[in-house]
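Chemist: 3D model of this:
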Amino acid sequence: MKALNIFLKLSLLSVVFLACTKKENKVFFEGSTPPVLTSTASVTIVLEKDKKEEVALVLSWTNPNYMFNTGVSSQNVYYIVQIDTAGKNFTSPKLQEMSIASDLSVSLSVQELNVFLSKMEFTPGVEQSIDIRIKATLLNGTVPTYSNTLTLKVNPYLDFAVEPPGTPDNNYEDGELWVVGDAFASGWSNPLPSPYDVTQRFTRIDIMHYELVVEMAGGGAYKIIQKQGDWSTQYHALDGGTWEGGAFEKRDADPGFPGAPTAGTYKITINFQTGRYAVVRQ
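Modeler: From the prediction side, this is the model:
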C-alpha cells in the first residue's frame, strides 16, 4: 500500500511537471528568392555636368520573399545597391554601395551616378563598364541574398567627392595646400612661419591629388589649409578617420586629422576625387 502511494505521488508530480512545461516553437529560415534586377538603361550612359539633376537610370528589383517555417517573413528587408568595375566580382576596394530603405526601386541622378564613378577613379570622358547588383538582407545584415548582375557602359565627367583647393574659374589649377597643427614642429601657427611655410606645403600632382613628405612629431593633430592665415576654407577628417587614413571634408570644423603615433617621416596623400586621405611612414 505504501509503494502504491509513492507511485501515485510520483505520477501526479509528472503530470504537474508536464503541464507546467511550455511548448517551445522554434523558427527556422527556409530560404529566399534572389531579387531580379532590371534597369531603364540599355545603351551607354553619357553623363554631362550641365544635366546633373536629370535621371541617369532607374533600378528596379523584385521582393526576395524571405521564408521561415512560420511563413513569409514580416521583418523589414534592407537593400544595398552595389556598383563595381565590371569583372571585379564586387570585391574591388573601390566598390561603391548605396543603402535603400525598403523600396523596390531607386532613381539615380546624373550627379549621383557620376559621384560613384569619381570615387572609383574612373577617367572622365572615357567609356567604361560597371557591374550593378542588389544585396538584400534582414536586420543587422543577416541572411544576405543577391540579385543578378547588370553590366552597363558609362561615360563620366570630371567631378570630385570633395571640392579641391583653388577656384572653379581657373579649373582649380591655382590650388595650394599646407598642413598646420601640433602634429608638426610648427604647432598651430597660422600663417606658418619660415621654414615651415615651405616644408609643410603639399606638392600638387594634378587637380585631384596632392602629396606631402613631412616630419611628424608623434601624437597631436593637424588641419589642412588652402590659404596662409585663413581657417575658413580648411579640410578636416570625418568621424572614423585614423592617423593612417579615412574620409575628409571641406569645412571649418573639428576634429582634425590625427597625427601619427610616433615621430618620423611620413607621406600624406590627399585624394579629392574619392574624398579620402592616406598616411604612410617612409
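
Chemist: When you work out contacts or count neighbours from here on, use the C-alpha atoms and nothing else.
Modeler: Fine.

Chemist: and Gly175, that one's in a helix?
Modeler: No: secondary structure of Gly175 (DSSP: H, G, I helix; E, B strand; the rest coil): coil, not part of a helix.

Chemist: Tell me which residues touch the residue lying closest to it once chain neighbours are set aside, please.
Modeler: Here the nearest residue to Gly175 in space, its sequence neighbours aside, is Gly166; by C-alpha to C-alpha, 6 or more residues apart in numbering that works out to 3.7 Å. Contacts for Gly166 (C-alpha atoms under 8 Å, 6 or more residues apart in numbering) come out as Tyr172, Glu173, Asp174, Gly175, Glu176, Gln226.

Chemist: And those residues, which two are furthest apart?
Modeler: Largest separation among the contacts of Gly166 by C-alpha to C-alpha: Glu173 and Gln226, giving 12.9 Å.

Chemist: Show me which of those two is the more surrounded one.
Modeler: Gln226 (20 against 15; other C-alpha atoms under 10 Å).

Chemist: State the distance from that one to Ile6.
Modeler: 92 Å (C-alpha to C-alpha, to the nearest Å).

Chemist: same for the helix or strand hosting Leu113, what does it pack against?
Modeler: Assigned by DSSP states H and E, Leu113 belongs to helix 110-119. Contacts defined by 3 or more C-alpha pairs under 8 Å, 6 or more residues apart in numbering; DSSP states H and E place helix 110-119 against strand 55-61.

Chemist: which residues are contacting the strand it packs on?
Modeler: 35-41, 45, 47, 104-110, 113, 134.

Chemist: how about 7 Å then?
Modeler: Here strand 55-61 makes contact (C-alpha atoms under 7 Å, 6 or more residues apart in numbering) with 35-41, 104-110.

Chemist: So which of those wins on neighbours?
Modeler: Of those, with other C-alpha under 10 Å as the count, Val110 tops at 23 neighbours.

Chemist: rewinding a little: can I get the contacts of Gly166 in TSV including distance to Val55?
Modeler: Formatted as TSV, those follow (distance: C-alpha to C-alpha, whole Å):
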residue	distance to Val55
Tyr172	28
Glu173	31
Asp174	33
Gly175	32
Glu176	35
Gln226	34
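
Chemist: Now show me the structure for the sequence below, then we'll compare the two:
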Amino acid sequence: MKNIYKILIAFIGVLAVSCNADDVDNRPVIDAGTAPVLLTPKSDFSIVLTKDTEKDIATTVTWNKATYTGIQTIVNYTIEIAKAGTNFANPTTVSNTTALSKELTVAELNSAVLNGGFTPYQENNVDVRIKSVVGATGLPQYSNSYTIKATPYAAWANWGLIGSATPNGWNDPDTDLNYDLATKKYSYVGPLVVGEIKFRLDDGWATNYGDDGNNLSLDLGGANIPVPVAGNYTVEVDITNKKYTITKN
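Modeler: I've put the predicted structure just below:
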C-alpha cells in the first residue's frame, strides 16, 4: 500500500511540473510594436514662465499611442526633457500617465526645467520626448523629439548677502546668492573687503540671519559675521539647517 501511495505522489509531482512547463511555453510573448509619436508642443513653441501665472496651463503635451504585440496590457507614458543636443543622455521626468495627453501648468513645467539643470531667467533650448513602457518598466520605446524654448523663473527663496564687506556695502540691493538644486544651499563666490556680512531674504530686514556664536550656526537676527581680511571668498549657506561657511580662496 505504501508503494502505491509513493507512486501516486510521484505521478502527481510529474504532472504538476509538466503543467507548469506547458504554462511557461504557452505564455503570451509581448514585443515592441510602434513607438509613440510626439505631436505637441513642436519646435516653434516658446514660453516665458512667471510665478504669478504658475497655476495657468503652460502647454498640453499630446502624442499618438505606442503599440505592443501580444497580450493587451496597460501602456505607461513618461514625458521627458533634456538639454538640447545631448541625445537624452540624462533625461528629466516631467510627468507620468496612461493617457495620450497631459496638461502642464506653469509651475509643473518650471519645476521640471529647473530640475533638468536649466538656467532661470534665461531662454533655454529644451528637448522633449515621450517614453512608453509596458507595465512599470518593460520594453521601453521612445518617440521623436522636438526642441522648445523655455525661460524658467527661480522657484527658490531670494536670499542675498549684505554688509560692509560686500560689493554694495549696507546699501540695497543685496549681493545675490546662487542656489544649488542638488545641495539645496546658497552660495557666493567673489571679492569681500574687511568688514561684516549678514544674510537677508528679499532685500529686506524682516527676515535676516547672522551668527549665533555657536560653530558657524545662524540665528534669526543674529550677530554680524566678521570678514577680517580682504580677498576672494566662497560663502555657502544652508538656510534649512541654519549653517554657513566662509572660506578665503
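
Chemist: care to give me the TM-score?
Modeler: Here the TM-score for the pair of chains, by TM-score structural alignment, normalised by the length of the second structure, is 0.57; 177 aligned residues with a C-alpha RMSD of 4.0 Å.

Chemist: Can you say which helix or strand has the residue nearest to Gly175 of the first structure in it?
Modeler: Here Gly166 of the first structure is assigned to no helix or strand, by DSSP H and E.

Chemist: any idea how far it lies from Leu192 of the first structure?
Modeler: In terms of C-alpha to C-alpha, Gly166 of the first structure sits 19 Å off from Leu192 of the first structure.

Chemist: and the longest helix along the second structure, how far out from the chain's middle?
Modeler: In the second structure, assigned by DSSP state H, the helix with the most residues is helix 2-25. On the basis of C-alpha atoms, centre = their mean, to the nearest Å, helix 2-25 of the second structure sits 53 Å off its chain's mean C-alpha point.

Chemist: Mind listing what's buried along it?
Modeler: The neighbour-count check on helix 2-25 of the second structure (16 or more other C-alpha atoms under 10 Å) flags nothing as buried.

Chemist: Give me the packing partners of that helix, helices and strands only.
Modeler: Packing partners of helix 2-25 of the second structure (3 or more C-alpha pairs under 7 Å, 6 or more residues apart in numbering; DSSP states H and E): none among the helices and strands.

Chemist: which residues sit against the helix or strand just after it?
Modeler: For helix 2-25 of the second structure, the following helix or strand on the C-terminal side (DSSP H and E) is strand 31-32. Outside strand 31-32 of the second structure, the residues that touch it by C-alpha under 7 Å, 6+ apart are Thr67, Tyr68, Thr69, Gly70, Leu139.

Chemist: ok, now with 10 Å
Modeler: Here strand 31-32 of the second structure makes contact (C-alpha atoms under 10 Å, 6 or more residues apart in numbering) with 66-71, 132-134, 138-141.

Chemist: now do stretch 240-249 of the second structure
Modeler: By C-alpha under 10 Å, 6+ apart, the list of residues contacting stretch 240-249 of the second structure from outside reads 184-192, 209-212, 214-220, 225-227, 229-238.

Chemist: Please repeat the previous calculation with a cut-off of 6 Å.
Modeler: If you take C-alpha atoms under 6 Å, 6 or more residues apart in numbering as the criterion, stretch 240-249 of the second structure is touched by Leu216, Ser217, Leu218, Asn232, Tyr233, Thr234, Val235, Glu236, Val237, Asp238.

Chemist: Aligned to Lys61 of the first structure, what sits in the second structure?
Modeler: Careful, residue 61 of the first structure is Trp and not Lys. The alignment partner of Trp61 of the first structure in the second structure, by TM-score structural alignment, is Trp63.

Chemist: go on, Thr85 of the first structure?
Modeler: So, by TM-score structural alignment, Thr85 of the first structure is matched to Lys83.

Chemist: just Asn140 of the first structure next, same as before
Modeler: So, by TM-score structural alignment, Asn140 of the first structure is matched to Ala136.

Chemist: Now do the SS call for that match.
Modeler: From three-state DSSP, the assignment for Ala136 of the second structure is coil.

Chemist: What is the neighbour count of it?
Modeler: 12.

Chemist: cool, Asn214 of the second structure as well?
Modeler: 9.

Chemist: Could you find the closest non-adjacent residue to the counterpart of Glu127 of the first structure in the second structure?
Modeler: Residue pairing (TM-score structural alignment): Glu127 of the first structure is matched to Glu123 of the second structure. Distances taken as C-alpha to C-alpha, 6+ apart place Thr151 nearest to Glu123 of the second structure, at 4.4 Å, with adjacent residues excluded.

Chemist: Now do the same for the one you found: its match in the first structure.
Modeler: Thr151 of the second structure maps onto Asn155 in the first structure when the alignment is built from TM-score structural alignment.

Chemist: right, and its match touches Ser129 too?
Modeler: No: if you go by C-alpha atoms under 6 Å, Asn155 of the first structure and Ser129 don't touch, sitting 8.8 Å apart.

Chemist: neighbour-wise, which of those two wins?
Modeler: Comparing Asn155 of the first structure with Ser129 by other C-alpha under 10 Å, the one with more neighbours is Asn155, at 19 against 15.

Chemist: average gap between the longest strand along the first structure and the second structure?
Modeler: Scanning the first structure for the longest strand, with DSSP state E as the assignment, gives strand 128-137. Superposed on the second structure, strand 128-137 of the first structure shows a mean distance to its aligned partners of 0.7 Å (mean C-alpha distance after the TM-score superposition for the first structure).
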